[in-house]
Each structure stands twice: as structure tokens, then as C-alpha cells.
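> Got a predicted structure here, sequence first:
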Amino acid sequence: MNNHKHITTDDRIVIKSMILKKKSLRQIALAINKNVTSISREIKRNRTFHQGHLGDKCKYVKLCRKGPGCDRNCSNYEKDSCIKLISAPWVCDGCENLKYCKKHKYRYLTANADSYASKRLINSRRKLQCDCYEITRINKILTPLIRDKHQSLSHVYATHCDELGLSLSTLYRYIDKGILEINNSDLPARVRYKKHKKYTSSFGYKVRIGRTYTDFKAYCKKHNNANVFEFDTVISHSEGNHKVFLTILFRKSTFMLVFLLNEKTTRAVVDKFDELERRLETVNFANLFRIGLTDNGGEFKDVNGLECLDRKYKRMNVFYCDAGASYQKGAIEKNHEYIRKYIPKGKSFDHLTDEDIKKMVNHINSIIRPRLSNKSPFQMLSKKELKLIQLLGYKAVKPDDVIVDSSLFNQ
């Protein structure tokens, strides 16, 4: 790497010319002796937005029953932008349809990129003069959302970054210094994980033949376009017969479904998948639930019931993690933390109804997350997936209306 910490004007000229030649980010990084991540960050931060001729048309307008007149206050509203902007280089330069395209566009303009970077550098090093009015204004935005609705700071920032006028790191710094009304006790606690213990599987070997985690990776590599989901159960008490949760998470979108089961048995799990198949119809079910990964819990032993091996066609393919290796389905394990924000560990699920769970699922999947590029799981669903999810009765919640604690069940 070169000795310049920041990308220079000459570097930006090279970036612009290589984008026009449709070179990859790795080729651009080699040309100016920078890291690929730095090039990606430079283009995303300093690109220029151009309003399209289609206005603020929603990307879901064809699926919506409200008609062509889009309401920007709709919870599902999302600007209709070109699909090419989803992947590198995230700008329209070099596209053969640029001259005729009527959608919203992003351009990488050298002069603008230089200006944006310079202003950002100056603002980051300038001592911010926050008077009482500014602090009060920021508190009015943050306090009701974080203290009353228990939203995370990253979720609030993704929705109100323009109004706040500060970076996320600056907000954390102000909270640490006690400048704002909220404090660290109002923010979600950081989770510390215990060291994994070694376990031996009590699962029958016959069940796992051809369905191990190694088989799972090989099958996914062979069917790389298939929809992969993880599923698990969450218990409230270890003793007695209590209701449990069956959780299902789609890897691509991190969208999580939660269902209330009266008992933790193979019959209850299979019955729930049978119900989903009836509601979605077999073809839609097979597309949505193609490859499943779960642990070695006894409630998942009925492979025949899950996959429907007695039929002519299997409805899905089930695979199992290695013994004591729940991290192999880490996405759903991590997502269980959201459930515990509504229902603390050790608290019974017996008083909850299906409507309570559906309401909780809507709010969990409407939380904006930094690792999803400041989008919610609802926004990460494809059009076809969203349509099927809506058939099950789920709908997104407006960002400011998201509640992340047990008070949700009292509304």
C-alpha cells in the first residue's frame, strides 16, 4: 500500500476512468495501490444522487393493492432503483443504458467526490459547537425511541441520520460523556458468550446419514441459488410441559418467523410445517423452504415427516449441524437475542397467543440493521418472498413505531 492515508484527487480520476471501462474493484485497487474495501467505501460515500424522471415510484407498486398512487408513509415503501446498483461498483457510470434510463441514478463524479470527502474530513476534525437548543432537539428525537420504545441506537440513526446531523460514533461519545438524556443503561446490553463445551450427539446415526453439515455445504454449493433457512426451538422452562417457540430464519434476508407450539415434540414441529404448506400451497412452500439446517434436538428427528419422503417429491431437504456446534447455524442463534428483548429468559410463553407472536415478529423484522446496509429484514426480501410472507399475515412496521420490549404485548 502507498504512504497516502487518504485517497487523492489523482486517485479519484483513475477510479472514474476504470469504472467507465467496467473494471472490477480489485483491479481499481491494484491500479492505485489501495485496499479493495477502501475503494468500495470511497465510491459509496462520495457518489452523487440524480433524481430520475419516474419520481418516487415504489418498487412494490405492482404487488400493492393500493394502486399506482404511492404513499411515502407506507411501511413497505421503497424507491424504485436500478437492480445494478445493488452490486459493485454501485454507480451508473459505464452503463450502456445511462442516457435513456428514467430511474434514480448514482454517478461517481470526481469533483463532487473530492468536495464530499473534503467536507467530511473538515467536519470530523472540527469541534462541534452544540448549544442547548441543539442538544434539546437531539434529545427529542432519541429519548422517546430509545428509552420508551427500546429501539437500538443504530436503528434510530439509520432512520434519522439527516435530522440528527451527527455521526453514530459521535452520538455514542456524547452518551458516554453524559451530554444527552439517554445513557448506556438505556442501550441494549452487550452480550458475552460463554466458551462452547464439547458434546456428543445422542442423535441416531441413520437419521444423519447424508444429512451432516459437510453434506449441507456440498449440497448448497451444488444448488447455490436455492433458498436456505435455519430452524430451531426456544424454550421458556426446562421443567414441565410448557409452550415453546419454533423459529425459522432465511439466511439471505435474515427474516425470522416465530410460531407458538403447545409442546416440544416431533409431531408438533411436523404439524406446523404441514400447516405452512397448506397455507402457501406445495409449490410456493418448496421454493421458500428448500434447504433447511437445524441442530440435533430430539424434536427434529422425524426426517420423514419434515421432508415427506413418502411422497413422490420431497418438499424440502433437511440437514443437521455437528454435535455441540450450534455456531454452524449462528444466524438464527444470534437472532434469538431479539426474542429475549420481548420475553426474558426464564419467563413462560404460556400466556402468549398467536397474535402476540405475529405482532412481535412484525416488529423484529422491521428493525433496521447496519449489517444489512441499514435495511430491515422486510426490505431484504425479494418480491416473490414478500408476497408469500404477506400471505401468512405479516406486514412491516414503520421505523419510528418499532417497539423492542415487552410493552408491545399490552398494546
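On my side now, so go ahead. Residues are numbered from 1 along each chain as shown.

> all contacts plus neighbour counts: C-alpha atoms, from now on.
Fine.

> which ones are touching Cys161?
Residues in contact with Cys161 (C-alpha atoms under 8 Å, 6 or more residues apart in numbering) are Ser167.

> so it sits in a strand?
No: counting by DSSP: H, G, I helix; E, B strand; the rest coil, Cys161 falls outside a strand, being helix.

> any idea how far it is from Leu142?
Between Cys161 and Leu142 the computed distance is 11 Å (C-alpha to C-alpha, to the nearest Å).

> likewise Lys105?
Using C-alpha to C-alpha, one gets 32 Å for the distance from Lys105 to Leu142.

> Around Lys375, count how many other residues there are.
For Lys375, the tally of surrounding residues (other C-alpha atoms under 10 Å) stands at 19.

> same question, His196
By other C-alpha under 10 Å, the residues close to His196 number 10.

> so what's it up against?
Gly324.

> Is it within a helix or a strand, and which one?
Under DSSP states H and E, no helix or strand contains His196.

> swap in the one 3 residues further on?
With elements taken from DSSP H and E, nothing contains Tyr199; it lies in neither a helix nor a strand.

> then this one, side by side with the first:
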Amino acid sequence: MSSYKYKHLTLDDRITIQKALKEGQTFVEIGALIGKDPSTVSKEVKAHLDYRNTGTRSRGYNPCRHRKRCTKQYICGEDSCGFINRLWHGKTYCSECALCMVNCPDFEEEKCSSLKKAPYVCNSCKQVSSCTLAKQFYDAKEAHKTYEKTRSDSRKGIDITPEELDRLDAILSPLIKQGQSIHQICMNNAAEIMVDERTIYNYMDAGILSAGNIDLPRKVRYKKRKSKKVVRVDKKCHIGRTYEDFEAFMKGHPDFNVVEMDSVEGTRDSTKVLLTVFFRNCSLMLAYLREANTAKSVTEAVNHLYEILGREQFCEMFQVILADRGSEFTDPLAIEFDEDGRRRTYVFYCDPQRPDQKGSIEVTHEFIRRIVPKKTSFAFLTQDKVNLMMSHINSYTRKKLNNRSAHQLFSFFYGADTASKLNLEAVPANEIILKPELLK
């Protein structure tokens, strides 16, 4: 007996089905024998019907409904017609001839009514040896051969016409070469593409599109990251602000908005560094170019946001800030309080060597690295270029956001005017570029 966990029927299952059909068992009984639903058995039998146009030992195949009382002779004009019957009985009837169905103007086909209902086959029929009508059988070995051939054929080749391929290539390849993912393209061009994401990946693997796997942002394998030397900081600033403290605080304030902060560095030939600000509630990321990776530059960036947003909106958006233990975040009081000594946020720190505790911002950094790859100097960057880069990144459609962009969600939560204050613009889906060419 097969286990329910196997999706496909085995040869043993099919042999059991054939034997059970021979014994006249129902689909329910057969399903219980092989551990499958009766509908599975029914579909299997109907999908692998073996049609046979055979007669009996003494009478050939003849499905004409008039065959038993027909007295017509020599309709086709063949002298050899009914030779055996004439030899034994001295007379020839067209009902004995295989050409009767072709030449007789009165021919009407009769079909066995039993084949219109379960089990749809003649395997258990007691009249099969004397029947001259068309027959249907279930043959386990033939059914399994057909199944294996169908399975094999379905996994070979590309089922698409050259015209359809050209049409898809014209839509897909330019957008892929702009740095967009297959998911992004499918979500924003579904009505034109009309195939699923897996199919497009198969086409790319087969090499039939102009764009190749090398053009996909996450298909190329990169070298393993080199470990960085840990920067030692004053541990006193972490007291009362550890990740454990953060979790306890959030249990008491589950509705507070959490903003993750981190730094993205270029090569050593430039001191410029990016401060990234990630809003967990909408996955939007801001980035600010700093001349040096210092605690003062972080405070200046926070003060800048506080100024352009205003106290009320800043306090609403930045209720909690979660950062790593880098030296640039070692002045929490300057971040938490404004120049008048009023609290504007709460700062907490991840545990050492635990980037997963703010994994969302780490993942979103991948978008930045598509445009500004590692080992690229930040010397050429300006804040305008950074704003352009973040507008393209935040306009990107993401599956985890229910196929919306971070810009759309941010505008929903805080308004389009706030996005404008932060120099973020919505970029049309098919104009998004996530490649270094964007900043050239």
C-alpha cells in the first residue's frame, strides 16, 4: 500500500488498480487499497484508458447498431468480403466485413453505455468475449509507461513560440539589465508578461533571453566577507540600553515605532561614510553622507532630521532607535535629547557581533551595494546622489510588503509631504535602476 505522502502513483499502485478493476471493485475500495483518494483513482483510470477496436474470435469489430439484423451484402463490391463466413455458411453479409462502417450509408455507431459511468473500463465485463463494440481497458504497465513519458517530456525543452519569446525578451531583458529583480518586473508588468516568475527563471537558465543570470542581482556568487577588526568603545554608554533592555522596553511599549541605524563604509581612500536609517514599520531607508564616521556626525544627522521634521513628527517617527555598538553611536544622550534637554527618542544597542538583531537594515544594505558595490570609494558621492539612490531603492516593489514599495507605505503612514521633506521621490517602476550606472 502506498503512503499518502507520495504524490505520484507507482507501478505497484497501478498494478493493484488493474487487479481490483478486474475483480469489479469500486474506486472507493481501490483507493483504500493503495492509500489514495477515490478521485485520484478515477482520474488515473480516465487519464490512461486503453482504447481497443476488437471483435471476437468469430466476429470482427463492428459497432453498428444494426449489425445483428443487417442483411446487406456486397456494399463495397469486394468479392473477398465475408470469405470465411461464405466458406462456412455459403453466404456473405456486410456486417461481417471491416469495411462495412466505411461504405454503408446506414451505419450508426453504437457505444456501450457502461463505459459512460464508473469504472469506465471493460476489465471486469463478463460480456467482453462476445462484444464487437469499441472497448476501453486499464493496463497498468501501459499506463505507467505513458506517465513516465509525460513526466519526462514535461521537463524537457521550452514550451514557447519564437514570436512569444521575442515579445517577452523585449519586456524583460531591458529591465533586468537595469538591476531589477524578476519579482519586481512581474509585479509591475503582470498584464503584459502573463507568465510566472519560475518560468522566467527557467528561460534565463536556458539562455534564451538577452539578459543572463549574470545580470540578476542575487544570482552571482560573491566571495565570503572578510571579518573586520572590532572597534572597542566605552561600554558605559550601553548600560541600561542593551538588547535585553530593548526587548523589555518593547514589551511595555509594543506600539512604539522602531528605527534601526547603521553605517555603510566605502574604501579607505575616502573618509566619507553613509548613515543609514531604516523604519521597521514600512521598510523605508534613509541615507546621509557624512565626512567622517564619528559620533558627532551621527548627532548632526539626527539633529538635521529633528529640524526638518519638527519635534512632534520626529518624536512620532523616531520613538525608539536601535543601533549596533560601533563607535559612531557612543553618544546616546546627544541623540536622545534635544538642545533644550527634552527627550525625543530612546536609544538601545544590539549585542556584540549580532547583526541579525537588526537584520532588516542589513538586508536592505544589499540594495545600496548593487549601486555602490563593495570596494568602491565614496569620494564621488554627494548628498544629491545619495538621495537619488535612495529614491530608486525605496520605490522598488517588494514581496514582503505585499507587493508595494517602501515609498508607498511610508507615504501612507506619514504622508507624501513628509517624504518630500526627506528628499524622497517616487520613481516609476520600469524606470528604477539598481546598478552603478544610476550615479554616473
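On my side now, so go ahead. In this text, all values refer to a predicted model and were calculated from it rather than measured experimentally.

> Next, the TM-score between them, please.
TM-score for the superposed pair, counting by TM-score structural alignment, normalised by the length of the first structure: 0.65. Supporting figures: 289 aligned residues with a C-alpha RMSD of 2.6 Å.

> What's the match for Lys206 of the first structure in the second structure?
Lys206 of the first structure maps onto Lys236 in the second structure when the alignment is built from TM-score structural alignment.

> ok so that match is a helix residue?
Yes: Lys236 of the second structure: assigned to a helix according to three-state DSSP.

> give the contact list for it.
By C-alpha under 8 Å, 6+ apart, no residues touch Lys236 of the second structure.

> ok, 10 Å please
By C-alpha atoms under 10 Å, 6 or more residues apart in numbering, Lys236 of the second structure lies in contact with Thr330.

> State the distance from it to Ile433 of the second structure.
Taken as C-alpha to C-alpha, the span from Lys236 of the second structure to Ile433 of the second structure is 43 Å.

> Repeat that for His253 of the second structure.
Applying C-alpha to C-alpha, the value for His253 of the second structure to Ile433 of the second structure is 39 Å.

> Please say which of these two ends up with more neighbours.
Ile433 (23 against 12).

> Show me what that one aligns to in the first structure.
Using TM-score structural alignment as the criterion, the counterpart of Ile433 of the second structure in the first structure is Ile403.

> One more: Met389 of the second structure?
In the first structure, the residue matched to Met389 of the second structure (TM-score structural alignment) is Met360.

> what do you get for Asp331 of the second structure?
The alignment partner of Asp331 of the second structure in the first structure, by TM-score structural alignment, is Asp302.

> Identify the residues contacting Ile135 of the first structure.
Counting by C-alpha under 10 Å, 6+ apart, Ile135 of the first structure has contacts Leu164, Tyr174, Ile179, Leu180, Glu181.

> In the second structure, which of those residues still touch?
Counting by both residues aligned by TM-score structural alignment, their matches' C-alpha atoms under 10 Å, the contacts of Ile135 of the first structure that remain in contact in the second structure are Tyr174, Ile179, Leu180.

> List just the nearest of these to Leu372 of the first structure.
Comparing those against Leu372 of the first structure with C-alpha to C-alpha places Tyr174 closest, at 25.4 Å.

> Okay, and that closest one sits in which element?
Assigned by DSSP H and E, Tyr174 of the first structure belongs to helix 168-177.

> Assign a three-state SS to the match of Ile433 of the second structure, would you?
Ile403 of the first structure is classified as coil under three-state DSSP.

> any idea how far it is from Arg267 of the first structure?
33 Å.

> before we move on, what about Leu280 of the first structure?
In terms of C-alpha to C-alpha, Leu280 of the first structure sits 20 Å off from Arg267 of the first structure.

> again, but for Lys387 of the first structure
Distance from Lys387 of the first structure to Arg267 of the first structure, by C-alpha to C-alpha: 28 Å.

> Equivalent analysis for Glu307 of the first structure, please.
Computed with C-alpha to C-alpha, the distance linking Glu307 of the first structure and Arg267 of the first structure is 13 Å.

> which one of the two has more residues nearby?
Between Glu307 of the first structure and Arg267, counted using other C-alpha under 10 Å, the more crowded position is Glu307 (19 against 14).

> Just give the number of residues close to Ile28 of the first structure.
23.

> any idea what it aligns with in the second structure?
Checking with TM-score structural alignment, Ile28 of the first structure has no match.

> tell me the SS of Ile28 of the first structure?
When classified by three-state DSSP, Ile28 of the first structure comes out as helix.

> State the distance from Asp417 of the second structure to Ala426 of the second structure.
Where Ala426 of the second structure is concerned, Asp417 of the second structure sits at a distance of 12 Å (C-alpha to C-alpha).

> Could you name every residue contacting both of those two?
Ser411.

> ok, the two, which is more surrounded?
A direct count of neighbours by other C-alpha under 10 Å for Asp417 of the second structure and Ala426 places Ala426 higher, at 20 against 11.

> show me what contacts that one?
Residues near Ala426 of the second structure by C-alpha under 10 Å, 6+ apart: 391-396, 405-408, 411, 416, 419-420, 432.
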